[in-house]
Structure formats: structure tokens, C-alpha cells
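Q: Below are the sequence and a predicted model for it; my questions follow.
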Amino acid sequence: MTPALDPITLALVQNRLDHISHQMGWVMTRTARSPIFSQSHDFSCFLADARGTLISQADGIPIHTGGGGFAVRAVLRDFKDAIAPEDVFLLNDPYTAGGNHLPDWVIARPVFVKGKLVAFTCNRAHQVDIGGGAAGSYNSAATEIFHEGIRLPVLKLIEAGQTRDDLWRLLLLNTRLPEAVDGDLRAMIGSTRIGAERLALLVEEVGPDHADEFFEGVLAHADRRFRASCSRLAKGVWRADESVDNDCFQSIDGRITVTLTVSESGLIVDFEGTSPQVRGFKNSSVANSTSAVFMALASFFEPDLPKNEGAFRSVEIRLPEGTLVNARPPAPMTMNTNFVGHEIVQVVWKALGQALPERASAGWSKGLRSITAGLRPDGDRYVMYQWPAAPAAGAIEGRDGFHLIGGLITLGGLALPNLETYEHLYPVRFRRHELRCDSAGPGRFRGGAGCDYEVEILTPADYAFCSEGVGAPSGFGATGGKAGAGGEIEISLADGTTIRPPRYGVERHGPARYHAVSPGGGGFGDPKTRDPWSVLHDVRDGIVSAAAAEMEYGVVIAQDGRTIDEARTRKLRRAFP
């Protein structure tokens, strides 16, 4: 290694790259128009080198960024030598442009220093509406990608600093919320401009002729770190699967199946045996499936592992064509970042947990998501994402699961919005948003609790239901832990009728009360070995009822509700002092 590429300098370069990603995210949060960005942070910023290799994904949602290199490589493929300073590219298509699903638009800005292309700054953001058959662009009734909204190949949105007004008008014509999309696109473009300015300064410091060497240095370092982590895995072949019990229209007996081969040379992650693609919009693209695998691998080990594409040079991913993890066109795909993205992560975690049991994780629960759209009293259209009905995380050795959190594929990166802001923006009134008692999976380390969420929708509205977490428990237990509770949704109409909507579907209802209880995460380890004082704290916090404390944990709560009945607890437990 040359003196210029010593470990300290490389660490500083990686930190600078990650800081630039964070700066881009701060710009986006402060300037975007839609609450989906300004509050919930459903976007991700990342950097790629001149070859389209991801060199930083420090800000955002993991399912967005792990496959970011596919998008940049599509830009390089389609425009080759027609990439110039002050160009800005736009894309979303999962079949032709390296997209994961259509609502996630990617802005990619090339970075030039002294006339040389050195990198790209990118922002992938989930647009509030891109047309299609349902407001909010989660069309649960879709059976082909043409039902899901506008498809964008790699397009040059800005050419040599001049915005293509014809293309801009086309984009705004294909959304129900043109004002919001207009502002959000400008925020995305602005964030990549700030990132490009900062990245150009870094390249100038290391020298434009040496930028590739430094970028290769951080990628090679990530490779070494990840290989060192994988050396702790038991060598061999490990198999796991996750069920997929519906195709958005009917029950099916589907599976995501993985075979993980661990050898001295690296990992093979093979999805042979996975079920064929389905009729509904849960099919995954190559970019999305790859991103989910990268996310599962990176999150299984130490949190300080470098998050760039170099980390996965020793990983071979096999995605059989025509299956749920690599669908053929024109299969619909909008739900794939959530499901089957969730199942891909879980199944890889299960296989890794066999090879390194002390790092195993109980299951994260599956979410309840509905998009509600209608008219405000002033006649303007609105689209509200029901993020607050959030799922919960599974427990691991040494840590309880996180309570209602932004879904597995975000690893908590999706923030729950401020309900007061929602009441200001939309014709709604919130009645309840609290932790759900007895939803968390019992274990030595308890799963996270789901939520009890109730909101009044004050005007007639369209509902797009995407509620995978309804029904049977989805947050499975591990090593003796138990599953968290399943989820439920009901809608109470003005005439007193109560209905249970389908897990997937598009319906219209008049003013109504929407009530959801989201599922809990799985527990880890035998519940009877949980620290009794931790059980007491859970009871006092409303996470566990006194009855469940006795039944599941063998801990008897005294009548005052604030102490443990030690004598009765000793009769139920051997390990209580």
C-alpha cells in the first residue's frame, strides 16, 4: 500500500464520503414538500464512483441504497460518452433502468472535476403519487406493471444545466399531486447538487487523477472487513425458507428459499427453489432482491462495517429468473420493497443464524399499510400514508426488540410522522396511537410491541390496503422464544357498520374510523428465564399485562401492580432468587 493510501487516510476519505451522504439527506429533509420525505424520510442518498460502484450509502433506507449501483450503471450503459457536466438523470423502471420499484425515482448527477467524470451523487425517493390505478401508487389490484404508474427509462432531465421543460411537464401530468411532486423533485435535484459540490472538493484534495485509487481503497477495505466477519461463520451449506401465503388476490403456498454456502473463498446466496412470480404486485426486481441480500448480510454483523459495494465482492447472489426474486416482465412490483423484501432479509438471516447461532434474530413482524386518498374541504386532493400503524422488531441475544418501528426493510430508518402535522394537512382526527399490550413475543429477551392505532377519516376516501401483517403472527420466536401477536384492521362506517377490509385491495368508503393493531416482534430465548424485574418493568409500562406476566413468564405481580409477589413467583420459577 502506498503512503497516500494509508489506513488513516482511507478512514478519513470514507468518513468524508458518508458525511456527504448525510448532508444530502439534511438538504432533502429541509426542502422537500411532502411529509413522506420531510417527516418520514422515505428517501436515501448514496454515492457511486465513475464505474457505477456504490462507495457510500450512509443516509436513508437500506432497501433503497444497496441496489443503487444498478441505477448508476444503467446511466453509464445508456448514455456512455453523452454524459457531461451539469447533466442530471432520472429513472425508475425495474426492468430497464436498475430501479427497484416504480414509485422510487432516482436522481443521478455526474460529478466532474477538471473535465473528468469522477463519481455520481444520487437520491432515490419514494414519490407520493406517480399515477397508476390507485392514488398513492400502491395499486393493490395491479396484475401488470402498466397498472402501477409511469415507467421511466434512464432520462436526461437536465442537460448541461438546462431543465428539459417538456419532460418536466410530462412528469407532472402523470401524477395526482403535481405541486407536491414538483417541489419534491426540486429538493432531490438540490440535494444531489450539494453532494456534488462537496464531493468535488474532496476529489480536488486527493487529486482527480488519484480519486479512483482512493475509492478503490475504501472498497477494498470493506471487502477485507466483511471477509473477516464471515470467517466466524461455520463452513458448510445452510438452508432456510420463508412462507409467502398470498399473491394479493388469494391464498397460495409460496416460499422464498435460500441455500447459503459458506467457504473460504466467500458466500454463495442461492434462491433456487423459490416460488414462481405471482399475479399480484409482490414480485421483486434484481436490484431490489440484491439490495435486500446486501442489507441482510451487512446488518447481521457488526454495525461499523463499511456500507459500500466493496463489502460484497466475496458474495455471489443467484436469483432464478421467473421467480418471486427475479420476475419477468410485465409482472407488477410496487410492493416488493416491503414484501417480498422483508422475506428475503428474514430468510438470509435464518440461514446465517444457523452458521453463527449467537447472532441469530427472532422475526420482525410484518406491517399494516394503507394509503388513504380523497379531497380536502377546500377541494384539493390529498394522499395520506398510514405509516403510524407500524410493526415491531424481533429480539436478539442481549437486547429486546424495538417497539413499533419503520419496518424491517428500513431497519428503523423510516420515521413515524407527527400526528399533529397530519391533522393539519389532512381531513383526519387521531383517536389513539399507543403501544399494544401483550403483542410482543415472550422470551428471555422480549420482542418489540406493535401499536394500537385509530384515526377518523372525516371525508369520503379511497383506500389502498397493503396489510401483509393482518392475520397469523409474523414475528416468529427464536431459540425458545415465542411469536408476537398477529395484526388486525377494522373500519367503522358512519352507519354503524364495521368491516374487516382485505389484506390487499382498493376500496372506497365514506367518512369512517380506521382502527389497526399492528403485530409484535418475536421473542428470543425461553420466557421463563427472563429477568423478573424486566417483566415487572414491562407490566408497569403497559407492554405486558399482569396475567401474561404470570402465564408466559412465570412472574406473579403483586396486587399493587408495582412489585413482584416473590413467594408465588418462586413456585412458578426455579431461577428466581
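A: Looks like it arrived, so ask away. Keep in mind that what you see is a predicted model, and the values were worked out from it rather than measured.
Q: alpha carbons only for contacts and neighbour counts from here, please
A: OK.
Q: looking at this, residue 213 is in a strand?
A: No. With DSSP: H, G, I helix; E, B strand; the rest coil as the criterion, residue 213 is located in helix rather than a strand.
Q: which SS class is residue 223?
A: When states are read from three-state DSSP, the local structure at residue 223 comes out as helix.
Q: Put this next to the previous one:
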Amino acid sequence: MSATTIPGSERFSSRPIDPEVLIESLEGTLPVHTVTQKQIDDLDPLTYEVIRHRLWSVTNEMGETLKRMSGSPIVTDANDFDFAICDEVGQEVQVGLYNCMLAGAIDLAIYWTLQNRVKNPGINKGDMFLANDPWVGGGLHQNDVIVFQPIFHEGQLFGWTSAICHEPDLGGVGLGSFSPSATDVFSEALPTPPIKVVRDFEVQEDVADAWVRRSRVPQLVSLDLRAKVGANTVGRKRLLEVIEHYGADTVKAVMKRMMNDAEGRLRGKLKSLPDGTWSTSGYQDQSHEGDRGVHKIKLKMTKLDDHLTFDFTGTDEQAGVINCTYAGLRGGAMLAIMPMLADDIPWSAGGLMRCFDLIAEEGSIVNATYPAAVSRAPIGPAWALGQLVAECLSQMMDRTVEFRDRVQAACCGTHDTAVMAGLDQRGEVPVPFLNIVMDVVAAGYGARPKVDGMDTGGVFCIPMGRLPDVEMTEYLYPLMTLWRREEPDTGGPGRQRGGLSGSAAFIPYGTEVPVGLVVASAGKGVSQNGGLAGGYPGNTAVGIVARNTGVKEGFAQREVPFSLDALRGEHELQPCYGETLIAPGDLLYMHWQSGGGYGDPLLRDPHLVAHDLAEGKVTLEGAAQSYGVLINDGDVDLAATDARRTELRAERKARSIAPANGSGKSHAPGTGKRIDDNLVAIESGGIHVVACAHCGHELGDPRTDETLNVAFFEGPSALAGPHVTAHPENYVDAEVVFRQLSCPNCYTAIYSGVVPSTHTDNVLDLDRYVSF
């Protein structure tokens, strides 16, 4: 669907709003509890800390209630949910340590409700609202369902609580509400703006029935609805207890101070970081089933004093299912900001979000207009733009000593979605089942300047994420997991290695009818898990359906396969977006993405490579090819390694195009201000020039150059290493290449990426390096 907006749909959209303006608009219609700045300033520190921790305890108890009541592994195992306490206008005072992307959307639904539901049907004590409209807010796509309630004290609106989680299925054409062929929202789950699901503390059964009726798994959706109602009920009771104990004015003053403190602490950090502008681009390979295009997300981040601006102007138009609304745009930004800049700040998201602005053209991938298809929003464009935000933040922080330990290459690229659904025939009465494969949560984290990325450590946006238990998956669904393991050589090569990814294989077991399969992913032709400072991207994702494998017949001979090579039959490579069936004799294989590397892999300590070999993290071939390390009987052959690395640098030189410009000047190695692992800024004649940190060769002078003068190489993507196994032509028509930029003197890698050949090298822009 193009960016054409259906008339009237603009009403169903939400943006941040000035709290004072919103309160003024409610005068005469809804009494609101507020406090003065003096009451906030007069709080004594002890009272503030005690109540702050009580509010944190309330949110924790809400989360535990939701987990205990839900029957969905998405919640109980993978922790893909969140909750919040908000002030009277919806600003988020405290959010949970679960899916932090959702923190970018919760308040939007409350803003919209206050603007559109006060008069009819009204906002009253004992109400709860349900919504899954990503244009309104609350969640990032329709499967993110929020239940939120107003909290009244002595007749005044005091605050709100909310609980939100991903639902396994809410109808639509595709299984799990993912329709790979969708070109508009009408093929997906129905977006529902806030409706009153609880009235006078009673669930409205007509609304609840209408809600769960749309799902292929109504029992789970119904249970999750009650779980979210239960979490909010606990939140209301506990919050009122705190109010009764300490007084409404004191508690409200603490809530306001929490947001102010979070804002002040983040602004303090930003002031200590260098001002400047950083740019980058990322790609979605394919937008829907049958598409062979590459779709660009472009970001320019500007940091000035204590404020950030994220400008996505130039991003491609909305297409297929790879779109997100403004809620997804803000959620993607929070994906990076909260763990990278606010990891030691209480997550009062309402305060944190005051520290940045978002600019995005309406009708683009990252700010889609209705009726765009948005089912892929959180784990497609929102996740991808969050990785770009993280990349720019890392480049900014890499210049400092204080914040360098927060620098991190891209984590796991994207979430590799697979939905399996069919008929469970293990009981006396066959019943439908639907499983969203969450094993891919065991993804690799990006490398940091001083440490390797965590292997199969999780996903960036869910700090408390967990890997589902294999036995529980097999108990719930007629599926058998043949293997789930870490895969060697998958982490992005670098001076610090990216975290490894994993693979898993599933067969139908307990059903004799075909199982439906929907796949939705990216990063199969173009890498989404890029490295930093010359570090290589992690592995590309692969999905395969193996037909007529003979696995069950092998069981009778006590043979269990542990690799694709051990299987009979044909292997069908799965596209980024598609649907198929898995027969009882077939197998689904998924190999998801790892973390990117940091720094040139030829600078990695050879003994760390030997340790990785002993741990099964790399193979002998990977050690030699990616790191230039030769190992005999477990020990590093230092002489052979030095010779191999010299040979690899000579290969870089031979295949690269030398820069046409350049002064040829040389500076003393190790001098100047750090830019990253490979670059320094050296003062020369009152300005800063850029030089190689390793050999001192001058790479750019702003008086004569607009870009870095570096050696340029472009070749087949497979040259990035054995972990880049994909053939891009299987997925997209665009030419995809391994591009490497190196110092033209010592041939240390400055940038390494798997990108479309049309990719603009933002890393070459000299302006980004000389602003101090």
C-alpha cells in the first residue's frame, strides 16, 4: 500500500503532547490530581528513595502477576512483555526490565484516550481499556495488546497502570497474524483503538468475547486478557496502599521527581559527550512475499549540548509488511537508549524521552501511514532503526574514556520469525495449536572495545529475556527439537569477537497432518548485524525446510541426525517472507544471526583465538581465514601466524583501490584524540586532521578533503568470511557486496560491511570525525 492516507484515519494517531496543555484540555470534564514544583522540590531524600523503591516493587509485582497468570510461552518463558506506572496524563514513571521497546509506546495510548474517551464512553473509577492499534500507541504492532486503567484517589485522576504483551495470534490471513504477502493492514489482525473492557471493576464479557473470537488460539488470548487485568488490579491495589500510607501529594511528587531525575541524569551524561553529527544506513531485504527489493532506513543523529535528534529523512517509502508507525519509531529509539545510556538510571521513561527528538517523513518505513501493513513492525523496521541508533551512539561514545565500555556493535541483526500451526493429535480429541518459535532469542550480542560479545546471550531489547525450555515446547506442541546449539565461526570477526548465534531443527511429532509455516525475517541477503571500527558483520540468517528427511524411520534404527548433511531429501531455502507446509516427514531448520565484531580481526590476540578454538567458538578454518591465526595441537604457531597476517594484509592491498588524494603525511602513532579503535584526530595548524591510530598515516584534512582518503575494496559478500554463507541473489535483485575500507599505509580495516553496492559510505564523511 502506498503512503495514501484513508480519509478520517488521521484521528487514530497519537504523538507526544505537552502535559500542561493536556491537563488544561481536561478542565471541567475530568478532575486531575496535580502537585506544584515546590512540593516536588521539598521532598526529603529519604522519603523519596523509600517511595521510589515502593513504586518499583509495585511494577515488579505486576510483572510477576502477569507471568503467573499467562499460559503463553511468549510471556512465561521469553519475557516478551512489559508494564508501567504512569502519572495522571500518561507519562511513564516506572517501566519494567522486560521488552524496553514497548516503553516507547505505552504513554501514547493514554494520551489518545484522554483526548478521545473522556466524554464518551467516559473515564471512570473501575475502568480498564484495551487497545492494539499501533497508530494510537500502546504497542508497536497489532499483536502487542495493552490493557491500561486510570487510578482515582478521592475523585481525582491520580495516575495509570498498564500491562502489555505479544499475543500469539489475533486473526488475519496469516498464521500468528503474520501475513507475508500483506500489502496493507486489512490482511492482518484488526487494529482496535482503546475500548472499555472493564467497567466498574467487572470484565465486560461481550467485549471480551468479541476480542478472543478473532484468534486461532482463543484460550490463550482469553487467559492473557485476564492476566493483564489481574496485573493492573494488583497495580491499582498496591499503588493505593502506597498513597494511603504516605499521602497522595507526596507520592505524586515522588513520581514527578523520578521522571525529572531520569531526565537530569541523562542530560548530564549527554553534556559530557562530544557534540557532533553521525550518519548511517541500514536495509531490509524484501518487504513481503515475492518482493526482491532492498529497502533503506537512513539516520542522521545530532548531539548538541544535552539533547539528541534522530533524523530519518531519506528513508524509503512504506512497503509490504516492513513498516512501523510513530510508536514503533519511538520504541526503536528506546531499544538503544535505555540499555546503552540509561543502564544505571532508573527507567522512568517519561523523563528519558524528553532528551531526544524524532524526525521522520510520514509514509516512510519508519513512520507509516494507515493502512500500511505493520505486522513486522517491532522485529523489522523498529528493531533495525534501533540498531542504527545504537551504532551512532557507539560512535559518539567511543571517543570518550568514561563511556567506551558502553560501545557495542550490532546485536543479532533481527528477530527471525517462524510461526508453526496445525492440529495436535496427541490427545483423545485433536486440538489446534500455534507456536511462535522463540528459540531465536538465543542470539549473539555485539562486541565491545574491551570484551567479546555474549554468545547466545539474548536480544538487545529484552534485558530479562530468556530462552524457552525445549521440554516445555515439546510438552505444549506436537513438535520435536532435534538440536539446538551454538554454531562456531558465526560471531562477527574482530579484535573483539561478536557473540555466537545458534541453530535449531524441528520436526512435527504427534500430528499426522501437515503443519503450516510462516517465515518473516531479514538479514539473509544483506547483513543487519554490522561490526564497528573495522569489525566484520556477524553471520547471515538461513532458513531451510528439508523434505522427506527419513528422520522418523531413522529413529527405528536408533539414528538421530544432528546436522543437515545427515538428512535425506531435498532442502528448500526459505525466503525472507513466505508461507509453506511442513509434512510429517519434513524438518524446519533455522540458523539465526549473531553479533557484530569490533576492530580489525587481524589485531585479535592469537591466544584468544586459540582459546575460542578450544571452546568450540571457532574452527581451524575460521581461525586461519578470519583472524590469520594458525594453530597446531592447540597451540598458536606465532611465526606462522605473523606470516599469515602479513599475507592477508598484502591481499587487502592487492585487491584494493588506493585513494586518489591524500597528503601522504605521517604523524607519530599513538598521538591525538581517539575517534575509535583505528582513527585519531590530531591538531594541526589550529584544526584537527584524521590519522590512522596504528601507523600515524594522515587520512583526511578538512581544509582540502571532504572524505577520508582510504583504500577501497568491493567484492562478493562471501569474502567477508565463512560465517557469511548466504548467496544474496537468492533473496534480492540488488548486487550485495563485501565492502572494506582500509588505511592505505598499514591496511588495517577501518570499515567492513555486507551491503548493497549502491550503499553510501557514511563512514567516509570527514565532518563526523573533526567536530570536537
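A: Alright, I've got the coordinates. Note that the coordinates shown come from a computational prediction; the quantities given were computed from them, not determined experimentally.
Q: After superposition, what is the TM-score?
A: After superposition, the two chains reach a TM-score (TM-score structural alignment, normalised by the length of the first structure) of 0.94; 571 aligned residues with a Cα RMSD of 2.2 Å.
Q: how big is the offset of the longest strand along the first structure relative to the second structure?
A: Determined from DSSP state E, the single longest strand within the first structure is strand 251-263. Average distance, strand 251-263 of the first structure versus aligned residues of the second structure after superposition (mean Cα distance after the TM-score superposition for the first structure): 2.1 Å.
Q: In this structure residue 461 of the first structure contacts residue 370, no?
A: No. Under the criterion of Cα atoms under 8 Å, residue 461 of the first structure makes no contact with residue 370, lying 11.6 Å away.
Q: which bit of the first structure covers stretch 208-225 of the second structure?
A: Stretch 208-225 of the second structure lines up with residues 168-185 of the first structure when matched by TM-score structural alignment.
Q: Report the buried residues of that stretch.
A: Buried positions in stretch 168-185 of the first structure, judged by neighbour count with 16 or more other Cα atoms under 10 Å: 171, 172, 175, 176, 177, 178, 180, 181, 182, 184, 185.
Q: now for the longest strand of the first structure, which elements pack on it?
A: On a contact count with 3 or more Cα pairs under 8 Å, 6 or more residues apart in numbering; DSSP states H and E, strand 251-263 of the first structure meets strand 236-246, strand 266-270, helix 341-355.
Q: same thing but at 10 Å, please
A: Contacts defined by 3 or more Cα pairs under 10 Å, 6 or more residues apart in numbering; DSSP states H and E place strand 251-263 of the first structure against strand 236-246, strand 266-270, strand 315-318, helix 341-355.
Q: Could you tell me the angle between that strand and helix 341-355?
A: Interaxial angle of strand 251-263 of the first structure relative to helix 341-355 (axes from the mean of the first three to the mean of the last three Cα atoms, to 10 degrees): 40 degrees.
Q: And residue 44 of the second structure, what's its match in the first structure?
A: Per TM-score structural alignment, the equivalent position to residue 44 of the second structure in the first structure is residue 6.
Q: oh sorry, the question was meant for residue 378 of the second structure
A: Using TM-score structural alignment to pair residues, one finds that residue 378 of the second structure aligns to residue 337 in the first structure.
Q: Repeat that for residue 535 of the second structure.
A: With the correspondence set by TM-score structural alignment, residue 535 of the second structure lines up against residue 481 in the first structure.
Q: what about its match, neighbour count?
A: By the criterion of other Cα atoms under 10 Å, residue 481 of the first structure has 24 neighbours.
Q: swap in residue 266 of the second structure?
A: For residue 266 of the second structure, the neighbour count with other Cα under 10 Å is 23.
Q: can I assume it sits in a strand?
A: No. Residue state for residue 266 of the second structure (three-state DSSP) corresponds to helix; a strand is not indicated.
Q: tell me the contacts of the equivalent of it over in the first structure?
A: Matched across to the first structure, residue 266 of the second structure falls on residue 226, judged by TM-score structural alignment. Contacts for residue 226 of the first structure (Cα atoms under 10 Å, 6 or more residues apart in numbering) come out as 220, 266, 297-298, 301-302, 305-307, 310-315.
Q: now residue 1 of the first structure
A: Under the criterion of Cα under 10 Å, 6+ apart, the contact partners of residue 1 of the first structure comprise 7, 217.
Q: cool, residue 153 of the first structure as well?
A: Counting by Cα under 10 Å, 6+ apart, residue 153 of the first structure makes contact with 74-75, 78, 89-99.
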